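Engineer: Could you look at this predicted model? Sequence included:
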Amino acid sequence: MKINTPQDIASALRDARKSKKWTQTELADRLGVYQKDISKYELQPDKISADMLLRLCAMLDLKIDIGPMYDIPLQCQEVDF
C-alpha cells in the first residue's frame, strides 16, 4: 500500500489489526499501552511518534520501506586517470 497521507497510515494500521482479528484492546495489551491510545492512533495518525509507529508495524507484521520517490537512473561517467 502506498502511503500518501497520515490517514493512509491509520487505514493500514487498522486493516492490519483487523486482519489479525485483534480488538484495539488486544493490540494495546500486546504493546503495553491503553486501548484509548490505539484508538487515537487510528483516528489521529499524525499523533503517532516514530518509535510507536515502528512498534505498531512490527507487532502488525507491516514494513516501512523508505526510498526515493521517483526512480532516477544513476548516471555514470568514464574518468581517465
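Structural biologist: Good, I have the coordinates.

Engineer: alpha carbons only for contacts and neighbour counts from here, please
Structural biologist: Fine.

Engineer: Helices of this protein, start to end?
Structural biologist: 6-19, 24-31, 35-43, 50-59 (DSSP state H).

Engineer: this is the comparison structure:
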Amino acid sequence: MDYPLLTTMQLGHVLQSARKLRGLTQAEMGERLALSQKRISALERNPGSITVEQLLGLCSALGLELTIAPRTTPPMAAKGARAPRSKVEW
C-alpha cells in the first residue's frame, strides 16, 4: 500500500505503524539501526529531525522503500492553503 506524505507528522505515524505491524519495539528497532530507543521514539514523535540516512535505514529495516513521484492531486496552495516555504532554491 502507498502512503502519500505531505507532512513530517504523517511520516512519524507511518514509521510507528510499520514498526508495530512487524512486532518490533522501539528498542529492537534501535538495535537494528545502532540508534537508541530514545532516538527511535524522538523520530516517531518528531520526524522533522530525521536524517536521510536514518530515514533510509528505517525504511530498509521495516521492509519499506522510499519513492518520490509527481503528485496525483492538486497541491495544497490550489485549495487555499499555503505550502511550507522551502529555503532551497530550485
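Structural biologist: Structure's in. What do you need? This structure is a prediction, so every number in the text was calculated from the model and none was measured.

Engineer: Tabulate the helices of the first structure (CSV), appending mean neighbour count and distance to residue 68 of the first structure.
Structural biologist: CSV is the format used below for the helices of the first structure (neighbours: other C-alpha atoms under 10 Å; distance: least, C-alpha to C-alpha, whole Å):
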stretch, mean neighbour count, distance to residue 68 of the first structure
helix 6-19, 17, 19
helix 24-31, 16, 31
helix 35-43, 17, 26
helix 50-59, 14, 19
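
Engineer: Including distance to residue 66 of the first structure, could those helices go into JSON lines?
Structural biologist: Formatted as JSON lines, those follow (distance: least, C-alpha to C-alpha, whole Å):
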{"stretch": "helix 6-19", "distance to residue 66 of the first structure": "14"}
{"stretch": "helix 24-31", "distance to residue 66 of the first structure": "24"}
{"stretch": "helix 35-43", "distance to residue 66 of the first structure": "21"}
{"stretch": "helix 50-59", "distance to residue 66 of the first structure": "13"}
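
Engineer: Trace residue 2 of the first structure over to the second structure, please.
Structural biologist: Using TM-score structural alignment, the equivalent of residue 2 of the first structure in the second structure is residue 4.

Engineer: count of neighbours near its match?
Structural biologist: 14 (other C-alpha atoms under 10 Å).

Engineer: Would you mind measuring from it to residue 10 of the second structure?
Structural biologist: 9 Å (C-alpha to C-alpha, to the nearest Å).

Engineer: now swap in residue 66 of the second structure and tell me
Structural biologist: 14 Å.

Engineer: hmm, back to that, out of the helices of the first structure, the one nearest residue 71 of the first structure is which?
Structural biologist: helix 6-19 (22.3 Å; C-alpha to C-alpha).

Engineer: how far out from the middle of the chain is the closest one?
Structural biologist: Centroid separation between helix 6-19 of the first structure and its chain, computed with C-alpha atoms, centre = their mean, to the nearest Å, is 8 Å.
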